[in-house]
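Chemist: My questions concern the predicted model and sequence given below.
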Amino acid sequence: MQALAAVGLLAGAGAVVVGSSEVVAAWGDRVSGSAEFTAADVAFESLVDGVEPWALHAEDAPAVVNRAAPAMLPGTSVFWPVTLRTTTDSPAVGITVVGAAPQNALGSALRYTVVRSATCTAAAVSGAPPSDVVVGSAAAGVPVATGSAEGVVLLPAGTPTATGTTVPLCFRLTLPDTTAVWTDPSLPGSSTTVRWTLDGTAQPNGS
């Protein structure tokens, strides 16, 4: 029902030459030095629904929720966890949730919320304080085309020998219990695929 993609930034590489001034030809000297720089490899990976293995999940190979979602009636919701972490030696990464383009009337009717939570249940989402909400609100969702604020989720940097600390998220997708939904003749029996993208931007100072 959703896709995750790792988007990295690549800095340039170069060399620096430093030297002292030549004072007098007979008494002076000139020393040069150089240093080689390597661009950081910026990447993060995801574990979706606790089913798929950790992977980068590029846009052309998205992570897919494997658990079959039940047919939804107005007022019902489905939940799934998405856990993120930076890869080994990656700097910290700021995550932005990019909204999904609705495919049909059902996609346009759906609403979603994302919160930071290690558990992914109705109680966990509804009880999330404002500081834990990534998209939408604990009480109500927003259209699937709505994205988050830029860099709203910070993934801690990895180290040369270990991945970064994991950051758990919970997605809630709801078909609203409204008159408009109940009376729309195009919705019963319809289906849709919702594809979100998670964009990551390096955070040089980890913040």
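Modeler: Structure's in. What do you need?
Chemist: can we go C-alpha only for contacts and neighbour counts from here?
Modeler: Fine.
Chemist: buried stuff in the host helix or strand of residue 108?
Modeler: Here residue 108, judged by DSSP states H and E, is contained in helix 105-109. If you call a residue buried by 16 or more other C-alpha atoms under 10 Å, then helix 105-109 has these buried ones: 106, 107, 108, 109.
Chemist: Could you identify the longest strand within the chain?
Modeler: Among the elements of the chain assigned as strand by DSSP state E, the one spanning the most residues is strand 77-86.
Chemist: And that strand, what does it pack against?
Modeler: The contact analysis (3 or more C-alpha pairs under 8 Å, 6 or more residues apart in numbering; DSSP states H and E) places strand 77-86 against strand 44-48, strand 153-155, strand 167-174.
Chemist: Buried residues of whatever helix or strand comes next after the last one, list them for me.
Modeler: Looking back up the chat, that one is strand 167-174. Downstream of strand 167-174, the next assigned helix or strand under DSSP H and E is helix 179-182. Neighbour counts over helix 179-182 (16+ other C-alpha under 10 Å) mark residue 181 as buried.
Chemist: what helices or strands is helix 179-182 leaning on?
Modeler: Helix 179-182 packs on no helix or strand, going by 3+ C-alpha pairs under 8 Å, 6+ apart.
Chemist: Grab the nearest non-local neighbour of residue 79.
Modeler: residue 172 (4.6 Å; C-alpha to C-alpha, 6 or more residues apart in numbering).
Chemist: also this one, for the comparison:
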Amino acid sequence: YMRYNNGSEELYDMRPAASGGDPLQFTNLASSAAHLATKAALRAQLDEELQLALADPGQLFCFGDGNPVACPCGNESRQGAREGCANSTGSGAALRVTGTASVAAANLQFHVSGALPGQPSMLLMGSTPIEQPFRDGVLCMGNPTDRIEVVLLDANGAGATSSSIAFESGASPGTTQYFQQWYRDPGGVSPCGTGSNLSNGVRVRWK
């Protein structure tokens, strides 16, 4: 099955020649009424693969804005900021992703910002999305929760992963994983006094 930029389609049946000549014969069946269902199925499969290839590598979810789960001590972040619950800086940490969600490419990278300067953080991964209060934030995933990589935050409270996320998380094509950054917010200073907080979540469907 082939589809061109102008929308035209070709559907080829490849079979050995009956006798002599070219060992393979190609017959374009795109206009055959008997093969409409086959063409439609292949068209849908191609569309799905294109959407995956062009889509963002990850989808953001589970924000600390109080909807649908309230932050532990009323420390909600600003609506529309798409970040975790507010920390001692007054805003929440934002987790974003770049690269591609390709196991083979192994170039997916997570970036956290808005966390606490100079503090350690940890990229977490779970196989199931959940939303429940935890420490100063909302835990977005679990069942189980795995620790993927330690990231030391810079003077701006930002940092990025450097390892192969696909390898460290045990990803395989077709699976969906959920990620979140857990970071230190020293006790006595953090809004709820627990000493740590969480970013928003990121959903990754691997291909």
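Modeler: Received, thanks. Since the structure is predicted, the reported quantities are computational estimates derived from the model, not experimental observations.
Chemist: Give me the TM-score for this pair.
Modeler: TM-score of the superposed chains, computed with TM-score structural alignment, normalised by the length of the first structure, equals 0.38; 132 aligned residues with a C-alpha RMSD of 5.5 Å.
Chemist: Let me know which of the helices and strands packed on strand 77-86 of the first structure is tucked in deepest.
Modeler: strand 44-48 (a mean of 25; mean count of other C-alpha atoms under 10 Å).
Chemist: Check the separation of the first and last residues in stretch 107-116 of the first structure.
Modeler: 24 Å (C-alpha to C-alpha, to the nearest Å).
Chemist: Isn't residue 130 of the second structure up against residue 144?
Modeler: No: contact criterion C-alpha atoms under 8 Å: residue 130 of the second structure and residue 144 do not qualify, at 11.0 Å.
Chemist: So those two - more neighbours on which side?
Modeler: Higher neighbour count among residue 130 of the second structure and residue 144: residue 130, with 16 against 10, using other C-alpha atoms under 10 Å.
Chemist: show me what contacts that one?
Modeler: Residues near residue 130 of the second structure by C-alpha atoms under 8 Å, 6 or more residues apart in numbering: 139, 140, 141, 142.
Chemist: Which helix or which strand is home to it?
Modeler: Per DSSP H and E: strand 120-134 holds residue 130 of the second structure.
Chemist: Now do the buried residues in that strand.
Modeler: 120, 121, 122, 123, 124, 125, 126, 127, 129, 130, 131, 133.
Chemist: Share the number of residues neighbouring residue 133 of the first structure, please.
Modeler: Neighbours of residue 133 of the first structure (other C-alpha under 10 Å): 21.
Chemist: Now it: closest residue in space, sequence neighbours ignored.
Modeler: residue 115 (4.4 Å).
Chemist: and the one you found, that's in a strand?
Modeler: Yes: assessed by DSSP: H, G, I helix; E, B strand; the rest coil, residue 115 of the first structure belongs to a strand.
Chemist: Could you report the separation of it from residue 182 of the first structure?
Modeler: 27 Å.
Chemist: hey, which helix is longest across the second structure?
Modeler: Identified as the longest helix of the second structure according to DSSP state H is helix 36-54.
Chemist: Quick one: list the elements packing against it.
Modeler: So helix 36-54 of the second structure, by 3+ C-alpha pairs under 8 Å, 6+ apart, packs with no helix or strand.
Chemist: Leaving out the residues flanking it, which one is nearest to residue 178 of the second structure?
Modeler: residue 203 (4.6 Å).
Chemist: and the one you found, how many neighbours?
Modeler: For residue 203 of the second structure, using other C-alpha under 10 Å, the count is 24.
Chemist: Buried ones in the helix or strand that contains it, by neighbour count?
Modeler: In the assignment (DSSP H and E), residue 203 of the second structure maps to strand 196-205. Judged by neighbour count using 16+ other C-alpha under 10 Å, the buried positions of strand 196-205 of the second structure are 196, 197, 198, 199, 200, 201, 202, 203, 204, 205.
Chemist: Rebuild those as JSON lines, extending it with distance to residue 43 of the second structure.
Modeler: Shown next, in JSON lines, are these (distance: C-alpha to C-alpha, whole Å):
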{"residue": "196", "distance to residue 43 of the second structure": "48"}
{"residue": "197", "distance to residue 43 of the second structure": "45"}
{"residue": "198", "distance to residue 43 of the second structure": "41"}
{"residue": "199", "distance to residue 43 of the second structure": "39"}
{"residue": "200", "distance to residue 43 of the second structure": "36"}
{"residue": "201", "distance to residue 43 of the second structure": "33"}
{"residue": "202", "distance to residue 43 of the second structure": "30"}
{"residue": "203", "distance to residue 43 of the second structure": "27"}
{"residue": "204", "distance to residue 43 of the second structure": "25"}
{"residue": "205", "distance to residue 43 of the second structure": "21"}
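Chemist: Between those, which sits nearest residue 113 of the second structure?
Modeler: residue 199 (8.9 Å; C-alpha to C-alpha).
Chemist: how far away is that closest one from residue 25 of the second structure?
Modeler: For residue 199 of the second structure, the distance to residue 25 of the second structure - C-alpha to C-alpha - is 58 Å.
Chemist: now do residue 128 of the second structure
Modeler: Distance from residue 128 of the second structure to residue 25 of the second structure, by C-alpha to C-alpha: 49 Å.
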